[in-house]
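A.B. asks: Take this sequence and fold it.
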Amino acid sequence: MENHVATELKEMLKKAQPLFTTKSCCIYKVPYQIRQSNKDAYTPVLVSIGPLHHGNSGLLSMEGQKQFYCQHLIQRSEANLSDMVSCVQQLEPQIRACYSEKIDLTADELVKVIFIDCCFVIDLFLRYYEGTTEDDVILPKNWMRTRVMFDLILLENQVPLFVFEKIYNLVFASRLHGGGFPSFTWLAANDYFSYYNKQGVLTPASNSIAHFTDLLRYFILPPSHKKPSRNRRPLVLGHSASELVEAGVKFQVNKSSHGILDLEFEHGVLKIPHILVGDFAEVWLRNVVALEQCHYPDDHYITDYVSFLTRLVNRDKDADVLIKAGIIESMISGNDTSVAKLINDVDKNIIVSNVNVSYLKICEDLKAYYKHPCHTKMATLRRDYFTTPWKTAASIAGIILLLLTAVQTVCSIFQVKCDE
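C.D. replies: Predicted coordinates for the structure are as follows:
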């Protein structure tokens, strides 16, 4: 006779489902350990996009505005509403497979959520492109326009890019074939999110981008960017920015770089591209790092960059070194945090399997430079005698006194010889 517990287990295990399909999944809930350091950086404030935050009480006030935008897009569409909805219905299984979480919505409910959210974003992008502010409450208000843009780059607040494109291409079929109307990917990359496109990356192929968070990563790591090989050794620097300065290392802005990842060290000069540090930078950086943790576990170049900065900037005085060199431009206001804390918080609970070899080499070169006998003595001298204005003044006074004593001694010897 079969054990009743075994029977119950068998029935239970028949219903077992994997968390997500690895091949299809690209939209994730940020891991609990990562989001704890700043939950607000991963959570939409004004508008929910997609199913993961749909229905949140704090976001319900924007549902009417989303529906208004949706209605406006339907009115200007070349396709009728039935065809537009059918387009999303056909994609529903693919859409559902893109999320790491189980979506507790029926197929029809998910189609409605995706349809309204996609139409809202498409109409928003077109209004931004055309400069249309009539009957609009988002674009005319700077704070709301910026906050909505923040919400649209959050990893948990995404809809797959292919859905936007399918709807957009259906709505504007004849205009797109005419050649003068922009593609949806162009609107996203070269207009609405152009602020993040510091390198002027050309419009990406739509099949190379999963969603808007992935688009931000693409701006930093386009195909033209030569990706260094990777190594499983840990990233160890051993000396912070202020300690390296004591050893004679100079910090400069890397003006010849093609992006924030291009670090260089030679002839005692560490060159790092300019970066803005503040709430705006923190949101996109945190979400791109979270995406790499979940989706690019062996190809996390932006995470490597954050890890390097964390090892370089341990304390406020380390951040001051980079701020004075013009590398970091701080946009932080108030006393709740600091540049050093912000950088270190982004790196909290991040797990990496390998590291960019160019960063490993820079770390090795910096350690070798610091350990050179001349540089070690210089660091000791600066640390022991020139760390504060009072110590510097006292040390200079001591040196002057020593020189004067030496001069007096020499003069005394000459005087004795002359008297003889």
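A.B. asks: When you work out contacts or count neighbours from here on, use the C-alpha atoms and nothing else.
C.D. replies: Fine.
A.B. asks: and the helix or strand encompassing Cys411, which residues are buried?
C.D. replies: Cys411 is part of helix 389-419, with elements assigned from DSSP states H and E. For helix 389-419, burial by neighbour count (16 or more other CA atoms under 10 Å) applies to no residue.
A.B. asks: cool, and stretch 351-370?
C.D. replies: Those would be 352, 354-360, 362-367, 369-370, for stretch 351-370 by 16+ other CA under 10 Å.
A.B. asks: now stretch 91-103
C.D. replies: Result for stretch 91-103 [16+ other CA under 10 Å]: buried residues 92, 94-101.
A.B. asks: what's the burial count for Lys14?
C.D. replies: Residues lying near Lys14 (other CA atoms under 10 Å) number 8.
A.B. asks: could you check the distance from it over to Ala6?
C.D. replies: 12 Å (CA to CA, to the nearest Å).
A.B. asks: coming back round to it: save the buried residues of stretch 91-103 as JSON lines, and put in distance to Val277 and secondary structure too.
C.D. replies: Shown next, in JSON lines, are these (distance: CA to CA, whole Å; DSSP: H, G, I helix; E, B strand; the rest coil):
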{"residue": "Glu92", "distance to Val277": "39", "secondary structure": "helix"}
{"residue": "Gln94", "distance to Val277": "37", "secondary structure": "helix"}
{"residue": "Ile95", "distance to Val277": "35", "secondary structure": "helix"}
{"residue": "Arg96", "distance to Val277": "35", "secondary structure": "helix"}
{"residue": "Ala97", "distance to Val277": "35", "secondary structure": "helix"}
{"residue": "Cys98", "distance to Val277": "32", "secondary structure": "coil"}
{"residue": "Tyr99", "distance to Val277": "30", "secondary structure": "strand"}
{"residue": "Ser100", "distance to Val277": "30", "secondary structure": "coil"}
{"residue": "Glu101", "distance to Val277": "32", "secondary structure": "coil"}
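A.B. asks: For the comparison step, fold the sequence that follows:
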Amino acid sequence: MLPNLDLEYFQYLHFYRVPDDHKRGYEESFSPRLVSIGQLHHGKPHLQHMESYKLRFLDSYIKRMGCDFSLEALTTFAMKWINCKLPEDGRNISNDEFVKMMLLDGAVVVEVLLIRSDIRSIGMNKSLLVVMNLTNGIEEDLKHDMLLLENQLPLRFIEYLLSFLSEPITIYKLLLDNFNFGFAPIMASSNSFSTDFGCLSFVELLRRMITGIDKKIQCHGDYIQICCATQLLEAGVKFKGVKGHHFIKDIKFSNGELLMPPFIINNHTETLLRNIIAYEKCSKRNEYICSYVMLLHSLLDTVKDVDLLVEEGIIVNHFGRNEKVLELFNSFYTVKLEKYRSDDFYFHELCNALNTYSKSIWHQWKAKISKWKIILMRDYFSNPWTVISVIGAIILLLLTIAQTICSILSL
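C.D. replies: Presented below is the predicted three-dimensional model:
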């Protein structure tokens, strides 16, 4: 069934230009490296080399299409989008060129996503990769470009192109194959995420996949600073990576245990997080991802904090040394994030509970006793011979004390 190209969809379709103050110092995370997708970066000189290759992507896409393809419907969709809310510098393009751009860029997105598809019948023609000399590095650059807030096509248009494949596949399945950040599948049986979840672009759908939140939830208050992970551990807080189907919304603090779903850190993480945060700022949506980054920024003060979260399965590091993970989250300067809407911190109550728990003298003493027990078990009771030695030493000490007392009493 083809996605419905209704007029109501276009009333909410809005693509954003990231403010300069948000880009400053991190322009690489917001700028396409190789290919323009959509109108905002169309025609940029440093992206022109890829334009000739777009025709090869389109040819590959056409060869795998079924018999229901409708150029007329595609043109109708493109012409509706040209009247949508776009920054003024994204409108200088003729109608014919706009339709051509939509089809070429859409084919690039579909074909790049299919590179990693595990469905052989629609997997990308590997000979195309050879002809275009698309090495893994260039494939990574293409995926980087697809995560940019300013480099997007309407999600429903991509779903529309996918619907013509000889063996249709959902955009959700392709995003899971290509951008795995460790969070669980949501409603994988859905055929249209632009319709079912109101997602307008990749950035918005990926945000939905990470947070697990499908509707606006009232956030609880201002940002609250907490101790780093190792300090919380010393204060009695336990950390646990929750396996299974969990999202950011499932982060909880209960009975002295902070439960967090695993988050995979890889080469795309910084680009994704920065662009989702920019989306939340521009769209005035609840700042769920911004809140999550601020939470991790608070927890990660030294490499030892990263080591702890990696050990507990909360961070899965595919990025390199743990020092690089620390540098990544330190680069998300908390004050800069906080200044946007400090009253929209999703983890206000959780951080408040963590602070209350960690300041308790009783919990601090319990943590120290537990630490001493671990040291004793590790250093003195790790095998039967050390246990026998310790018991022998205790008996010898008791006998020595008894002998001393008897000697004193006999005087």
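A.B. asks: TM-score of the superposition?
C.D. replies: Overlay of the two chains. TM-score (TM-score structural alignment, normalised by the length of the second structure): 0.74; 366 aligned residues with a CA RMSD of 4.1 Å.
A.B. asks: Leu206 of the second structure: neighbouring residues, count only.
C.D. replies: 21.
A.B. asks: Secondary structure element for it, which one?
C.D. replies: If you go by DSSP H and E, Leu206 of the second structure is part of helix 202-211.
A.B. asks: In the stretch 301-411 of the second structure, mark out all the helices, start to finish.
C.D. replies: 303-311, 322-330, 334-338, 348-358, 361-379, 384-410 (DSSP state H, counting those that start in this stretch).
A.B. asks: mean shift between the fourth one and the first structure?
C.D. replies: Using mean CA distance after the TM-score superposition for the first structure, helix 348-358 of the second structure ends up 1.7 Å from its aligned counterpart in the first structure, as a mean over the superposed pairs.
A.B. asks: Please state the offset of that helix from the chain centre?
C.D. replies: 24 Å (CA atoms, centre = their mean, to the nearest Å).
A.B. asks: which residues of the first structure does it align to?
C.D. replies: Alignment of helix 348-358 of the second structure against the first structure: residues 360-370, by TM-score structural alignment.
A.B. asks: In terms of helices and strands, where is the residue nearest the centre of the first structure?
C.D. replies: Closest to where the C-alpha atoms of the first structure average out (CA atoms, centre = their mean) is Leu285, at 1.7 Å. Here Leu285 of the first structure is covered by helix 279-295, with elements defined by DSSP H and E.
A.B. asks: Show me what counts as buried in that helix.
C.D. replies: 279, 282-295.
A.B. asks: and that helix, what other elements does it pack with?
C.D. replies: helix 142-152, helix 212-220, helix 301-312, helix 339-346 (3 or more CA pairs under 8 Å, 6 or more residues apart in numbering; DSSP states H and E).
A.B. asks: can you put these in TSV and add distance to Lys29 of the first structure?
C.D. replies: TSV is the format used below for those (distance: least, CA to CA, whole Å):
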stretch	distance to Lys29 of the first structure
helix 142-152	14
helix 212-220	13
helix 301-312	18
helix 339-346	17
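A.B. asks: With respect to Gln65 of the first structure, which of the ones you listed lies nearest?
C.D. replies: helix 142-152 (12.1 Å; CA to CA).
A.B. asks: Buried ones in the helix or strand just after that closest one, by neighbour count?
C.D. replies: Using DSSP H and E, the helix or strand that directly follows helix 142-152 of the first structure along the chain is helix 161-171. Within helix 161-171 of the first structure, the residues scored as buried using 16+ other CA under 10 Å are 161-165, 167-171.
A.B. asks: closest to Leu216 of the first structure among the residues you listed?
C.D. replies: Leu161 (12.9 Å).
A.B. asks: what's the closest non-adjacent residue to the closest one?
C.D. replies: His211 (4.8 Å; CA to CA, 6 or more residues apart in numbering).
A.B. asks: Which position in the second structure pairs with that neighbour?
C.D. replies: Match for His211 of the first structure (TM-score structural alignment): Ser201.
A.B. asks: Same check on Asp299 of the first structure?
C.D. replies: So, by TM-score structural alignment, Asp299 of the first structure is matched to Asn286.
A.B. asks: Its match and Ile277 touch, don't they?
C.D. replies: No. Using CA atoms under 8 Å, Asn286 of the second structure is not in contact with Ile277; the gap is 10.1 Å.
A.B. asks: Contacts for the helix holding Leu285 of the first structure, please.
C.D. replies: Applying CA atoms under 8 Å, 6 or more residues apart in numbering, the external contacts of helix 279-295 of the first structure come out as 26, 28, 30-31, 34, 41-42, 150, 153-155, 213-214, 216-217, 299-300, 302-303, 331-332, 342, 346, 350-352.
A.B. asks: Neighbours of the aligned residue in the second structure for Gly238 of the first structure, how many?
C.D. replies: Here Gly238 of the first structure is matched to Ile226 in the second structure, going by TM-score structural alignment. Using other CA under 10 Å, Ile226 of the second structure has 18 other residues around it.
A.B. asks: Is it correct that Ile226 of the second structure is in contact with His297?
C.D. replies: No. Under the criterion of CA under 8 Å, Ile226 of the second structure makes no contact with His297, lying 9.8 Å away.
A.B. asks: Show me what Asp250 of the second structure aligns to in the first structure.
C.D. replies: Under TM-score structural alignment, Asp250 of the second structure pairs with Asp262 in the first structure.
A.B. asks: what's near enough to touch that match?
C.D. replies: Neighbours of Asp262 of the first structure in contact, by CA under 8 Å, 6+ apart: 254, 272-273.
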